[in-house]
Structures are given as structure tokens and as C-alpha cells.
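> sharing a model that was predicted from the sequence below.
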Amino acid sequence: MRGRRIGAAAMAAFSVLGAAGCGIAGADEVSLADKDRLVIGVNKDQPGVGLRTAGGGYEGFDVDVAREVARRLGVRAADVTFKEVTSATRQRMIRGGDVDLVVASYSITPDRKRQVAFAGPYYIAHQDILVRGDSPIKNVRDLRGRNLCMVQGSVSYERVTKEKGVAARLVPATGYADCFGKLTAGQVDAVSTDDLILAGLAAQTAESGGDAADRPRIVNAPISDEGYGIGLRLGDADGCVAVNKAITGMYQDGTAQRLLAKWFSPVGLKFTTTVPQFEGCD
């Protein structure tokens, strides 16, 4: 094992950058900050965010963030393994030790923080709505009585039906790629989730050409802020601090901004380029 724990001086300097306190790792468990190899959970069906390629690899903004964080933790690219996760399996795979980290459009919520720890957020996304080009839907209230895609394990549909009190009809789907297929096939009227995910989905039809009026479009009526965190084992204080330090460095040297532009400038998404306020991993 290669020691990479953050010393007291580094901890103090990092606290100035807004890191919150983290829990205490068990004495018998190895912090990810001390690992020479990492298994990182990523999505496989979110274009522009986390996508399994035809060659068997992974690509997207989250995947690039994961690689960059691993590099800044001192782990060689050859020693990073990506493993597929879904909205329904992320917590279980972290708690079971199947993955060391999860970088998968993983919104930080109070319920999730009781099961796993979060570093970051590394980006603040905004929940929005994707509809067909000819749709009359203009905002979340227009979803009342309409078919809304529901991905198990996601909190996005609950923000529409519970937090906003909109009585949409929920149509189950296995993931957001499945939601997109249901949208274009007319089986659902809308997909509501984070704007980065929606932008990646919309980009697929933009790249294929055709009549712009027929392409799915983002409504541009945000209904919430979504802090994307990096999930890790509950109580890994050293791992939390090390990952937060890596995220801070990515924003300070322009890496985060470059990756956002790489994946989302082509679809015209107005993304945030300032370092988010960290929540810590308590």
C-alpha cells in the first residue's frame, strides 16, 4: 500500500476551501486514500455523462471526472477499473465493497447520506424536463395527467409528484436510455431528471440530423438544484478529504471547466463553472 493520507497541514488548508467534517473510518477498513487500485462505479446508459462504448469501455463527463480524481489520488490509469452501476444498485455496491467510489450523476440527498458518504459535490446540476419537439409542455405543472418516465432508484420523479405535488402518471423504465426510447416512441410525454443527463440524451438526435422541430428538446424550466456527489464508504474520513481536495484542484486549474465544455458545449447547455460548496461526508 502507498501511504497517501492527508496530513494536518493539508487538512487545515483544505478546510479554508469549505470542506465540512467527515465521519471516522473503522480501524479495520482501508481508506480509499491509501489504495493503489480503485474500482469506480459509473453509469452505462447516459450519453455525455456515463456511457458504455461499443468497444467495452466507458466515456462521458462523469467517467472523465472519475479518471481525474483517481489520478490526483495517485492511482495509475492502468489500476483503475470501471464497473457498471444503476440508480437502484449504487448504495448497495458501495456498502458491499463492490466499488470504492461511485461517480454516476449521484445526487446528494439526506436519505442517501445515511447509507453512504459523499465527497463533493463536483457539480451542481438542475432538474429539468425533456419533451418531444411538438410538445405543449412548458413547465412542471404541465405534467399533470401526463405520462412521466420513472427510473427506479432515482429521486427525480418524486420531486415532480411529491415535492411539487404534480399528479403525473408514472411509467416505469430501466434507465434513462430506456426513458428516451419511450419518449421518442410516444409511450411517455416527458422525462424529468438532471440537465446534464437530458442534454446528453438530446444530443443523440441532434447529431443524427433531421427536422429540428421533431427532435426532443429541454424545456429550460429548472425545478431543483442537484448536487452531484462522489459516493464512498460511510465513515471513510481520509477518503472524503482526499477526494474533496482532488475536486477542488480540478476547478482551480481549469480541468473541471474543460471537461464540462468538452461534453456539453456542443449541445448549448449553460453549465456552471465555479467550484461548488462542499457538503462533507458526515
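That came in fine, so what should we check first?
> only C-alpha atoms from now on, for both contacts and neighbour counts.
OK.
> which parts of the stretch 1-150 of the chain are helices?
According to DSSP state H, counting those that start in this stretch, the stretch 1-150 of the chain carries its helices in the segments 8-16, 61-72, 90-95, 110-113.
> presented hereafter is structure B, for comparison with structure A:
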Amino acid sequence: MKLRKVTAASAAALVLALTATACGGDSKDDDTSSSASAGSGGGGKIKVGIKYDQPGLGLKKPDGSFAGFDVDVATYVAKQLGYQPDQIEFVETKSADRENALARGDVKFIAATYSINDERKKKVDFAGPYLLAHQDLLIKSDSDISKGTDLNGKKLCSVVGSTSAQNVKKTIAPDAKLKQVSSYSECIAGLQSGAVDAVTTDDSILAGFASQDQYKGKFKLAGLKLSNENYGVGVKKGDTATVDKINKALEQMVSDGSWDKAVKDNFGPANYKNEPAPKIGVIVPNAS
């Protein structure tokens, strides 16, 4: 009888252990596909893609913390999904790897100067847009450049592979002297030293650099609005539930004033004349 009792007890313990193991296996702290409710007090984490090297937008600081408009947007959205700041793991997602990062499930969503266009929409879904940026020029505060044609004969800097500089040469200033480098930081340093006369890319990116302490008051945006860049939050293709939740979070961010505060905090020192917060689902096309 004692043997049967011990055996029964052992069997019961085994069943309980297996049940606990099975339940534990369904919960991963770093599960990027966790629902918003899983983040609400459940100890889960959410992985979010951002840039690490764009001041004012997505920047990893020397102390390991993160700052920028995209970071503020991502943090606000994650909170609306049920995650506190200490439950967010920011993952560097460079431009060339954004679609793959979402497809692999490396991140739940991406907020990284991710312009919405038809080609990208074939591979990922977008919430937003949450910012309307424009291609522009960054010039010295005392520069006499006031229109695109003023760049003829001047030195224009952009990064290798950028379409921004090519756009200027093809449509505005064919005689601009193009200098291509590996990073916008190099362009900004060249602008400061006088090695180049202007830097071109999205005005939000330029404003972020100009807002850095060492550059405050030295540069200005030309305000040319050479293109429309509708920044969206990238989500894995087919994940419409997450898109809907993020859209609601973005609407809330605008309505409660957090969006305006984030713009001023991150771009204010550059006197960035931002567009009003865009309407969800409304894409502003480029002029044909």
C-alpha cells in the first residue's frame, strides 16, 4: 500500500511539474510578438527598432541611454501598448535592414526616419504617418544661399548612395560640386570647417544635427522643401492588429500635446519649422 501511495504522489508531482514547465514555456521576457496586455505588469519586454546615429531622432548616447524624436514616439507608443520604459529594448535598425528586421521578428515595430512609399509597402505595413519631413539644405547661419539654384558652383555634401544630392543636381543645381562621404557627421564637420557649403537630406535629420550643443546657432535650414517624406512606424506585413493599436497611440500622442513637446525638445534649437502633425493614413505625395 505504501508503495502505491508513493507512486501516486510521485505521479501527481510529475504532472504538476510538467504543467508548470508548459506554462512557463509560453512566456518569454523578450518575446517581440507579445500582446499589449502582456506588457501591462507582466514583466515582458518589447523590442523596438530605431537609429543609433541620428541626433535629434535616434541616438545612442555614451552612457547607453537613447534620445531623439523617434525614441520619444517609440516610447510613447510602447507605453500605450502596455510597456513601461524599462520594458523596452531598443535595437539598432539601419536603413538597409529595416524590412528584414521586421520579417525576421527581430523587432515588434520600427520608428527610424522610415519614409512610407509604395515599394516598401509591398514588404511591410505602416502605421502613421507621424511626421512630414522634407528634403532641405543645412547651411551656415551667415550663408547667402537662399534658393536651390544658388548651389551652382558650390560644394554640396551628402552620404554615399543618397538620392538627395542626386535630386539636387538633376532638378535644381546641375553645376553643384557634389561631395559624397560615409556619414552625415562628416558632412556636418565639413560644413563647420568650410570644406563644403551645404549639406542635404531630410530637414528633420539636419535639424537634429544642428540642435547639438556644439552647433547651436552656427547653422540654419534653408527651408526649400525639395520633397515630401512621410515618416511611418514599420510593422511586420500582415500584422494589422498592431498597426491599428499604434495608430490609436499616435492619435493620442497628438491630442494630449506629447507630440508637440517632443518636436520642441528635439528640434527646437535649430529653429525647425515643422509641419503640423499629419493625419493618420494621409500620405502627402511629391509634386509630379
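Received, thanks. It should be emphasised that the depicted structure is a prediction, and the values quoted were computed from it without experimental measurement.
> got a TM-score for the two of them?
Structural agreement between the two chains, given as a TM-score (TM-score structural alignment, normalised by the length of the first structure), stands at 0.76; 248 aligned residues with a C-alpha RMSD of 2.9 Å.
> how about CSV for the helices of the stretch 1-150 of the first structure, with mean neighbour count added?
Rendered in CSV, the data for those read as follows (neighbours: other C-alpha atoms under 10 Å):
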stretch, mean neighbour count
helix 8-16, 12
helix 61-72, 21
helix 90-95, 20
helix 110-113, 11
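> could you redo those as CSV and give each row distance to Val39 of the first structure?
Converted to CSV, the helices of the stretch 1-150 of the first structure look like this (distance: least, C-alpha to C-alpha, whole Å):
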stretch, distance to Val39 of the first structure
helix 8-16, 25
helix 61-72, 10
helix 90-95, 10
helix 110-113, 20
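> quick one: closest of these to Thr248 of the first structure.
helix 8-16 (8.8 Å; C-alpha to C-alpha).
> can you pull out the residues in contact with the closest one?
241, 245 (C-alpha atoms under 8 Å, 6 or more residues apart in numbering).
> circling back to that earlier point, looking at the helices of the stretch 1-150 of the first structure, which is nearest to Ala202 of the first structure?
For those, proximity to Ala202 of the first structure was assessed by C-alpha to C-alpha; helix 61-72 is nearest, at 15.4 Å.
> which stretch of the second structure lines up against the closest one?
Residues 69-80 of the second structure are the counterpart of helix 61-72 of the first structure, counting by TM-score structural alignment.
> now do stretch 243-253 of the first structure
With the alignment judged by TM-score structural alignment, the segment of the second structure matched to stretch 243-253 of the first structure spans residues 246-256.
> I'd like the distance between the equivalent of Arg114 of the first structure over in the second structure and Arg104 of the second structure.
Residue-level alignment of Arg114 of the first structure against the second structure, with TM-score structural alignment as criterion, gives Lys122. Per C-alpha to C-alpha, to the nearest Å, Lys122 of the second structure is found 16 Å from Arg104 of the second structure.
> ditto for Ala262 of the second structure
Summarising the geometry, the distance separating Ala262 of the second structure from Arg104 of the second structure, computed by C-alpha to C-alpha, is 30 Å.
> hmm, Ala276 of the first structure is touching Ala125, no?
To be clear, residue 276 of the first structure is Pro; Ala isn't right here. No. With contacts counted by C-alpha atoms under 8 Å, Pro276 of the first structure stays clear of Ala125, the gap being 10.5 Å.
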